[in-house]
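**Q** coordinates only, sequence not included:
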């Protein structure tokens, strides 16, 4: 194959990658969200698909603040937990399996936020370690059962790392220090705060819309 033919093939492949990447970033369809215009949100305890038992309530502890700052009334977490307990439910999976209509009857909220934690915890390697949290969320209208919004986000302690400097000895020392710090502090919980803020903060591309209590209500940039 001639050089010019190879270059043409590479160019076509690059264009395919560029356009396929653009396709995944298409603007979110907020039609159902705008028709519902929810004012209050019930945050269900996240379903935890990671091996760390603390993941669900770690993410939950950060979830209400960005929603409140976005302009929504958020049902108090302690009240929600007590209401579920009175109805015989203590596991997040059972709460998520409850019908939207039943949740509406119990709590009277306009919408419910269903969060699933897929990754949570710290992994240790010879020359590095990192804490990673990843979660996905769906906002559901409790009257109609329609999905108003879906999103996902993650955060990692490795984002601030620069592994290209210092050589192997420095990397080994850094790895030891990071493992000691991670074992004495709950680094994953801190990373969960970053991931949850990325997931639920309004005003982001394809993120949640501002709620009616926000001065930015109706001023979302959707493109």
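**A** Okay, I see it. None of these values were measured; they are calculated from a predicted model.
**Q** switch to C-alpha atoms for all contacts and neighbour counts from now on
**A** Fine.
**Q** could you pull out the helices for this protein?
**A** In the chain, the helices defined using DSSP state H lie at 3-23, 31-36, 55-69, 77-86, 92-97, 100-107, 167-184, 187-200.
**Q** among those, which comes closest to residue 122?
**A** With C-alpha to C-alpha as the criterion, residue 122 lies closest to helix 187-200 of the helices of the chain, at 6.6 Å.
**Q** hang on, the earlier thing: most tightly surrounded among the helices of the chain?
**A** For the helices of the chain, average neighbour numbers computed from mean count of other C-alpha atoms under 10 Å are highest in helix 187-200, which has a mean of 23.
**Q** angle of it against helix 167-184?
**A** Angle between the axes of helix 187-200 and helix 167-184 is 90 degrees (criterion: axes from the mean of the first three to the mean of the last three C-alpha atoms, to 10 degrees).
**Q** so what does helix 187-200 touch, helix or strand wise?
**A** Applying 3 or more C-alpha pairs under 8 Å, 6 or more residues apart in numbering; DSSP states H and E, we find helix 187-200 packed against helix 55-69, strand 111-124, strand 129-141, strand 147-156.
**Q** now tabulate the ones you listed in a markdown table and tack on distance to residue 82.
**A** Shown next, in a markdown table, are the helices and strands packed on helix 187-200 (distance: least, C-alpha to C-alpha, whole Å):
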| stretch | distance to residue 82 |
| --- | --- |
| helix 55-69 | 15 |
| strand 111-124 | 17 |
| strand 129-141 | 22 |
| strand 147-156 | 26 |
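**Q** take the one below as the second:
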């Protein structure tokens, strides 16, 4: 009986370990293309939060630049596209790659979709969620260079004590604070960093990445 329990426990651990195994990303296309510059198109927004696309844009440049790529200023690109008859992200995402190559000259385009965004209030908790997808495409060939899901969430009451009363009080305080302070930019930065720096599946370093040697 005891031996059988140990065998079952070992099997569960093995299956769990297999389920969480991360397969290495195939970077063949990214290495062959070797992009130096990235143009970020304002995201397609599938969430109910109308401010999500431009809030997201404020958080994506830093991790891409820190990974060694030149990133076209997102606000400048947004204004340029609007001034040329493309007022919405949906229309911006439909711009032919040939036009981007001809007019802007970027090596790659980062397309973003946002599936969930913002603060979710339940009886006992308040959670800020950012969920979506990143897709890096070659401007020259239209081929997929890299893609990754983005996800992060923040629960200020995750480690709160005090039982049911403490949870209720914490939820009320979080909801009041949430009306004053928006945590989504912070969570968006977390989501982007998680995706771009993910082990085995993150974005490879670009040509401008400076790796400091240990003293």
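**A** Perfect, thanks for sending it. Since the model is a prediction, treat every value here as computed from it, not as a measurement.
**Q** TM-score for these two?
**A** The pair, once superposed, lands on a TM-score of 0.88 when counted by TM-score structural alignment, normalised by the length of the second structure; 212 aligned residues with a C-alpha RMSD of 2.3 Å.
**Q** of the helices of the first structure, which is nearest residue 215 of the first structure?
**A** Shortest distance between residue 215 of the first structure and the helices of the first structure, using C-alpha to C-alpha, is found for helix 55-69: 10.4 Å.
**Q** where in the second structure does the closest one fall?
**A** The counterpart of helix 55-69 of the first structure in the second structure, counting by TM-score structural alignment, spans residues 52-66.
**Q** the matching stretch: how far from the chain's middle?
**A** From the chain centre to the centre of stretch 52-66 of the second structure is a distance of 9 Å (C-alpha atoms, centre = their mean, to the nearest Å).
**Q** circling back to that earlier point, could I get the helices of the first structure as TSV with distance to residue 128 of the first structure?
**A** Output for the helices of the first structure, formatted as TSV (distance: least, C-alpha to C-alpha, whole Å):
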stretch	distance to residue 128 of the first structure
helix 3-23	30
helix 31-36	42
helix 55-69	22
helix 77-86	36
helix 92-97	33
helix 100-107	44
helix 167-184	5
helix 187-200	15
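**Q** the ones you listed: which one's closest to residue 145 of the first structure?
**A** Among the helices of the first structure, if distance is taken as C-alpha to C-alpha, the winner is helix 100-107, at 6.0 Å.
**Q** any idea of the angle the closest one forms with strand 129-141?
**A** Put simply, helix 100-107 of the first structure runs at 90 degrees to strand 129-141, going by the same axes, to 10 degrees.
**Q** once aligned to the second structure, how far is helix 100-107 of the first structure on average?
**A** Its aligned residues in the second structure lie a mean 1.8 Å from helix 100-107 of the first structure after superposition (mean C-alpha distance after the TM-score superposition for the first structure).
**Q** likewise stretch 117-124 of the first structure?
**A** Per aligned residue, stretch 117-124 of the first structure averages 0.9 Å (mean C-alpha distance after the TM-score superposition for the first structure).
**Q** where does that stretch end up in the second structure?
**A** Residue span in the second structure matched to stretch 117-124 of the first structure, by TM-score structural alignment: 114-121.
**Q** check stretch 180-199 of the first structure too.
**A** With the alignment judged by TM-score structural alignment, the segment of the second structure matched to stretch 180-199 of the first structure spans residues 176-195.
**Q** ok, now stretch 144-153 of the first structure?
**A** Residue correspondence for stretch 144-153 of the first structure in the second structure, counting by TM-score structural alignment: residues 141-150.
**Q** stretch 146-160 of the second structure: end-to-end distance?
**A** Across stretch 146-160 of the second structure, the terminal residues are separated by 39 Å (C-alpha to C-alpha, to the nearest Å).
**Q** buried set for that stretch?
**A** Applying a neighbour-count criterion of 16 or more other C-alpha atoms under 10 Å, the buried positions in stretch 146-160 of the second structure are 146, 147, 148, 149, 150, 151, 152, 153, 154, 157.
**Q** let me have those in a markdown table, extended by distance to residue 203 of the second structure.
**A** Formatted as a markdown table, these follow (distance: C-alpha to C-alpha, whole Å):
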| residue | distance to residue 203 of the second structure |
| --- | --- |
| 146 | 7 |
| 147 | 8 |
| 148 | 9 |
| 149 | 12 |
| 150 | 12 |
| 151 | 15 |
| 152 | 17 |
| 153 | 21 |
| 154 | 24 |
| 157 | 32 |
